[in-house]
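In: Everything below, folded, please.
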Amino acid sequence: MRDKLNQFMQGRYGNDDLNRFLMKIILAAFVLSLFTGRIVFGGIVSLSRIFYWIALALLIYCYIRMFSRNIYKRSEENRWFLNKTSNMRGFWSNRKYNAQQMKNYHIYKCPGCGQKIRIPRGKGKIEVRCPKCRTTFIKRS
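Out: Have a look, this model is predicted:
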């Protein structure tokens, strides 16, 4: 079965970051359609139906992108998405990196120039020398 799926997907675009993002939106829209059952929007259509149709349309679009043989166009769409979301993704990856660093290191600012200096935890009271301006100061690690 796996071989048949691999043969079918050969030459097709497959999954990428844009599709994963759209799948999260689809899931959120389906969940919203479940919880907004009786709310009427515009006097005619219920809000749950709007979320349901949005999710269904996005799901169809995801499958069209996934099974497409126009790999160049799909990769351009994904590149556009990655360019538009690069600031947000960079912000969260910096937060994650800083949280990992805080487990093993203290991060201090130099009183002279403001340079951030990473000091290992658990070394007691140490004298720190700034690599940028050569100012020395004492901190607990």
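In: Every contact and neighbour count from this point should use C-alpha atoms.
Out: Noted.
In: and residue 94, what helix or strand is that in?
Out: If you go by DSSP states H and E, residue 94 is part of helix 86-104.
In: OK, contacts around residue 112?
Out: By Cα atoms under 8 Å, 6 or more residues apart in numbering, the residues touching residue 112 are 133, 135.
In: Contacts for the helix holding residue 94 next, please.
Out: 120-121.
In: Next: stretch 61-69.
Out: Contact with stretch 61-69 is made by 9, 11-15, 19, 22-23, 74, as judged by Cα under 8 Å, 6+ apart.
In: Selection in PyMOL covering whichever of those are buried, please.
Out: Selecting only the buried entries of the contacts of stretch 61-69 in PyMOL, with 16 or more other Cα atoms under 10 Å as the criterion:
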select buried, resi 13+14+19+22+23+74
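In: can you redo the contacts of stretch 61-69 as CSV with secondary structure and distance to residue 51?
Out: Listed next are the contacts of stretch 61-69 as CSV, based on DSSP: H, G, I helix; E, B strand; the rest coil; distance: Cα to Cα, whole Å:
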residue, secondary structure, distance to residue 51
9, helix, 30
11, coil, 33
12, coil, 29
13, coil, 27
14, coil, 26
15, coil, 23
19, helix, 18
22, helix, 14
23, helix, 14
74, helix, 25
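In: Could you also give me the structure for this next sequence, so I can compare it with the first?
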Amino acid sequence: MKNNPLNRLQKWMMGRNGGDQLSLALLILSLLLSIVSGILDLPIIIYISYIPFVLAVYRIFSKKVDKRRLENYKFMMKVSPIYSFYHKRKTTLKDRKTHKYFKCPNCKQGLRVPKGKGKINITCSKCGTKFIKQS
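Out: Take a look at the predicted model:
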């Protein structure tokens, strides 16, 4: 069991950053740039695609874990509004047959009510405003 290659790799990676969301995003960017380079037949783009690839590999094998975590945290703080927007849209599309969505006229809070209940009195959970809508 001592000569198992996976054990050696695991031992070698101990104390290193490993893969995280920023590294994955850099690898995807590198892949997309190389695909675009192949489609447009522009060799300069393939050289540019090496930059995010090298950065991703550096981040994965880096032993400066605290710095890499901070970089990943800052990246996630920039990306989270985009992720949140698409997640809300996905949920809205998924629930469109059973629920209807309204915005509070006072505070613009999103509210979800069941469909098919006729005219209902909706109370905003954030500000307490009451309004009547057709569900």
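In: so what number do they get for TM-score?
Out: TM-score of the superposed chains, computed with TM-score structural alignment, normalised by the length of structure 2, equals 0.75; 126 aligned residues with a Cα RMSD of 2.5 Å.
In: returning to what we had before: which SSE is immediately downstream of the helix holding residue 94 of structure 1?
Out: strand 105-109.
In: ok and that next one relative to helix 86-104, angle-wise?
Out: 110 degrees (axes from the mean of the first three to the mean of the last three Cα atoms, to 10 degrees).
In: post-alignment, the helix holding residue 94 of structure 1 versus structure 2, mean distance?
Out: Superposing on structure 2 and averaging over aligned pairs (mean Cα distance after the TM-score superposition for structure 1), helix 86-104 of structure 1 comes out at 2.4 Å.
In: ok, longest helix in structure 1?
Out: Longest helix in structure 1 by number of residues (criterion: DSSP state H): helix 47-67.
In: how about stretch 41-57 of structure 2: buried residues?
Out: Quick answer for stretch 41-57 of structure 2 (16+ other Cα under 10 Å): 45-46, 49-50, 52-53, 56-57.
In: should've said stretch 114-122 of structure 1
Out: Applying 16+ other Cα under 10 Å to stretch 114-122 of structure 1 flags 117-119 as buried.
In: Give me the secondary structure label for residue 118 of structure 1.
Out: strand (DSSP: H, G, I helix; E, B strand; the rest coil).
In: isn't it right up against residue 129?
Out: No - using Cα atoms under 8 Å, residue 118 of structure 1 is not in contact with residue 129; the gap is 11.0 Å.
In: quick one on the thing from earlier: what angle do the helix holding residue 94 of structure 1 and strand 116-120 make?
Out: Calculated by the same axes, to 10 degrees, helix 86-104 of structure 1 forms an angle of 40 degrees with strand 116-120.
In: Aligned counterpart of residue 56 of structure 1 in structure 2, please.
Out: Taking TM-score structural alignment, the alignment pairs residue 56 of structure 1 with residue 50 from structure 2.
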